[in-house]
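[1] Whatever this is, show me its structure:
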Amino acid sequence: MTQAGSQPRAIAARVLDAVLHHGHSLKAELATALPKLADPRDRALVEAICFAVLRQPARYQAALEAWIPKPLPRRDSELKALLFVGFAQLDALQLAPHAAVASTVEAARTLGRKHQAGLVNALLRRAQREGLPAVAAHAHWPQWLRERIARDWPQDEAAVLAASAVEPPMWLRVNRRGMSRDDYLKQLTEAGIDALVDASLPDALRLDTPMAVAALPGFGDGAVSVQDAAAQLVADALAPAPGARVLDACIAPGGKAAHLLERDASLRVTGVDIDAERLDRVRSGFSRLRIGDGVRLHAADAADPASWWDGVPFDAVLLDAPCSATGIVRRQPDVLLHRRASDLDALAATQACLLDALWRTLAPGGVLLYATCSILKGENQAQVDAFLARTPDAKAEPLDERFGRISGAGRQRLPGEHGMDGFFYARLRKE
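    As a prediction, the model looks like this:
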């Protein structure tokens, strides 16, 4: 049992080493690592360990600094990641100590570090006896980013940091082409899965205990998708008319366009993404949901309409713009490792370029929805205010409180509010 349990711990250590010490993406590393594990329980364990570590790496670093006289050399970065794997099992995940320690020690041998197995055992036993040092929830946040959040949201800074450090609920989007939300809720109940309904979200169900999608009734047949409630609200904010010609300018991974098509099969959707491989995943998602036969997909730069646009104006445009992703740190905790202050100027320039270029593709009377998963005003409120100031035929239309608090011409949801991710929405009409 210990040897069997060592493999997922060793894989988690390799993933974390790549992310923490070599600048790799957690999503990309998991996509490569998880298929190596046949048992879905092992795959779930690896994911749980990686997220637990990346939500509070400063806590585990503090333990090493307190308990090891000399810092581990760079060549032992994999060992450091494995120790974090052990700490997370005892701390955040609260796994059975004996199994967690024994399997993690065995993982040292699996990683070819038999000579360091004793050190792993000693440090994990100490963590079991003494617990881990207490550190602030925001200790691993870059100073520049904490300062931005404090400036933008002075009354909410502590809440934002705290909400970004915990595991989020799992939100489902029921495919109304197949059945109603109430009917799917009955299927969950019959399967012994507890779910909550939010009256303001007509297609959503909330699971406070996340689970593997394979265990969801009908997932493989397209009955349901996983999508945060804040992202589901995009369909309500855009609200295209039946039969409308719709552009999703940054379509991958495709969840928002899929939601629109699940609601209205008459929509004529065009999707653009700069990454052709990501468009393959969009097609795969549409196939599972049995939608999107008439969707036109272009691997192109949305900011260069001449390379993909046929010149026929769109009735509705969704610009889910590239952003800092600061509203989804709880789902992508490695954002804090990879984001730099210098990135924000480049992102703001890209956002402005996309707004200006896509506005030209919108028909008079049409609507453009500008959305981000950022909580920084420079990407949201200020970006939209600047666009309105330079675009005489653009007018902001109000959105109601379902979309969060008023923020300039748009609405801002902060992480954790009503269980949702951080998200910004601005609805712009072309006069």
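[2] going forward, measure contacts between C-alpha atoms and count neighbours the same way
    Will do.
[3] Please give the element, helix or strand, for residue 246.
    Here residue 246 sits within strand 245-248, counting by DSSP states H and E.
[4] who touches that strand?
    Identification of contacts with strand 245-248 by C-alpha atoms under 8 Å, 6 or more residues apart in numbering yields 240, 257, 267-272, 314-320.
[5] how distant is it from the center of its chain?
    In terms of C-alpha atoms, centre = their mean, to the nearest Å, the centre of strand 245-248 is set 23 Å apart from its chain centre.
[6] buried ones in the next helix or strand after that strand?
    Using DSSP H and E, the helix or strand that follows strand 245-248 in sequence is helix 255-263. Judged by neighbour count (16 or more other C-alpha atoms under 10 Å), helix 255-263 contains these buried residues: 255, 256, 257, 258, 259, 260, 261, 262.
[7] cool, and stretch 166-185?
    For stretch 166-185, a neighbour-count test (16+ other C-alpha under 10 Å) marks 166-178, 181, 184-185 as buried.
[8] Give me the subset of these that lies in helices.
    The helices, defined by DSSP state H, take in 181, 184, 185 from the buried residues of stretch 166-185.
[9] Spit out the contact partners of the first one.
    For residue 181, the contacting residues are 174, 202, 203, 204, 205, by C-alpha under 8 Å, 6+ apart.
[10] Mind checking which of those residues land in strands?
    174, 204, 205 (DSSP state E).
[11] One more sequence to fold, the one below, so I can look at both together:
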Amino acid sequence: MNVRAQAAKVLNQVVEQGQSLSQALPAAQKDLNPKDKALLQVLCYGVLRTLPRLDFFCRSLMQKPLKGKQRAMHFLILVGFYQLLYTRIPSHAAVGETVDGTKALKAPGLKGMVNGVLRSFLREQEALTEKADQQDTLKYCHPGWLVKRLQSAYGEEKAASIMTENNQQAPMWLRVNNIHHTRAEYKTLLDNAELNSFDAIDDENSNALRLEKATDVYKLPGFTEGWVSVQDGAAQLAAHYLGAQENDLILDACSAPGGKTVHTLELQPLITQMVAVDADEKRLVRVQENLDRLQLQATVIHGDASKPGEWWNGDLFDRILCDAPCSATGVIRRHPDIRWLRRDSDIADLVALQKSILNALWDKLKPGGILLYATCSVLPDENELQIKGFLESRSDATLIPLSAQYNSASQGRQLLPNEDAMDGFYYAKLQKNA
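    Predicted coordinates for the structure are as follows:
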């Protein structure tokens, strides 16, 4: 099986057919050996991180674009470019294996064309790179609409930093289950397994460890026994900020895949009930799998968070986690396909949905109760401006400090990609006036 051809197929599915990488890649990896599985992931992630730049090189070297049934060949060429630019694979091997991919894609007649384009690139690489660096969309490998939004929100310098971080590989974070071990105890277990790790910089992230190098989850001590889970450090802050107390009735809205649900239960096992709701029935399977592995209990409901009347039993909640659907612009380094699957017009629709969910859930919160609003976005429309508008429309809502450490009540907390090595995230904590 030609791994370059497999990569071209996956990329075609993502870019041309709109499939998510998390959907297309595992299916393609299923029958590969570990070495080829890893290479396929590197090639797919790498091309998606650098897509417009590679597209530019392809347009510059070809008289006309490849369309229709030949479109997969376009992505095969991009895979070749990526190897030549960003990997240690010798150029002769990268070219040879990529050219051989034409057979696997059932287009052996295009072998000469692919070979010619790749060899032309080797000759003209320096000049083409200089031209690409003159355009922000090519230099930072982000779509123009997102470049404009980031520059408008943060200024050119900080926007450039955000986009640069988006193009890096995200680290692997672990969440230690304190029902079984303290973080220090589990860190010792990792050391014994020769897995180096670092404590989170943020003191509030008391369960978080960052691995020096990513590893297979089944190599983690006690993974199947529920001693540890994989979850980014920024996402782990949600359960700490929610601050569940004994006897609370808690709702985790938009809960899939369930990381925040189970973390809340790990921190406070004496709540009255955890209700986990999500509109995606297939993703709720992941929530139940997480609960089962960690031997925790929750009421899992398939339902629309913006329409609680369809599933709510009438009991007001003490605390609500509103992990709202968003643009996911804070986790692009983990999901490089997001920037190509999203459209500028999506943002207004997402803002309207977030507003609808916030208002619907607020009515199901007890007086004196807490709602924690969270997104994995870095766009102000979905975050600070969304909360500002909500507070202006609700006289019974007060923005309160997230914690003693992060005690600004004038705004939520916006984390940017790679801030303290974490993903981009936003949090705001609201209390319902009694």
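[12] about what we covered before: among the contacts of residue 181 of the first structure, which one lies nearest to residue 281 of the first structure?
    Comparing the contacts of residue 181 of the first structure against residue 281 of the first structure with C-alpha to C-alpha places residue 174 closest, at 19.5 Å.
[13] That closest one and residue 2 of the first structure, how far apart?
    Residue 174 of the first structure sits 40 Å away from residue 2 of the first structure, going by C-alpha to C-alpha, to the nearest Å.
[14] can you give me the helices for the stretch 101-250 of the second structure?
    For the stretch 101-250 of the second structure, the helices defined by DSSP state H, counting those that start in this stretch cover 111-132, 136-139, 144-166, 183-192, 233-242.
[15] if you compare these, which one is most tucked away?
    Mean neighbours per residue, mean count of other C-alpha atoms under 10 Å, is largest over the helices of the stretch 101-250 of the second structure for helix 233-242, with a mean of 23.
[16] Who are the packing partners of that one?
    Using 3 or more C-alpha pairs under 8 Å, 6 or more residues apart in numbering; DSSP states H and E, the elements in contact with helix 233-242 of the second structure are strand 173-176, strand 208-211, helix 259-267, strand 317-323, strand 365-375, strand 425-432.
[17] Residue range in the first structure corresponding to it, please.
    Under TM-score structural alignment, the match for helix 233-242 of the second structure in the first structure covers residues 229-238.
[18] Superposed on the second structure, what's the mean shift for the matching stretch?
    Following the fit onto the second structure, the mean deviation recorded for stretch 229-238 of the first structure is 0.9 Å by mean C-alpha distance after the TM-score superposition for the first structure.
[19] And for stretch 44-55 of the first structure?
    Relative to the second structure, stretch 44-55 of the first structure is 1.3 Å off (mean C-alpha distance after the TM-score superposition for the first structure).
[20] what sits against the counterpart of residue 170 of the second structure in the first structure?
    Per TM-score structural alignment, the equivalent position to residue 170 of the second structure in the first structure is residue 168. Taking C-alpha under 8 Å, 6+ apart, we find residue 168 of the first structure in contact with 208, 330, 331, 416, 419, 420.
[21] Now do the contacts for the first one.
    With contacts taken as C-alpha under 8 Å, 6+ apart, residue 208 of the first structure has the following neighbours: 168, 169, 170, 195.
[22] ditto for the third one
    By C-alpha under 8 Å, 6+ apart, the residues touching residue 331 of the first structure are 167, 168.
[23] Using the three-state scheme, assign whatever residue of the second structure lines up with it.
    By TM-score structural alignment, residue 331 of the first structure lines up with residue 334 in the second structure. Following DSSP: H, G, I helix; E, B strand; the rest coil, we place residue 334 of the second structure in the coil state.
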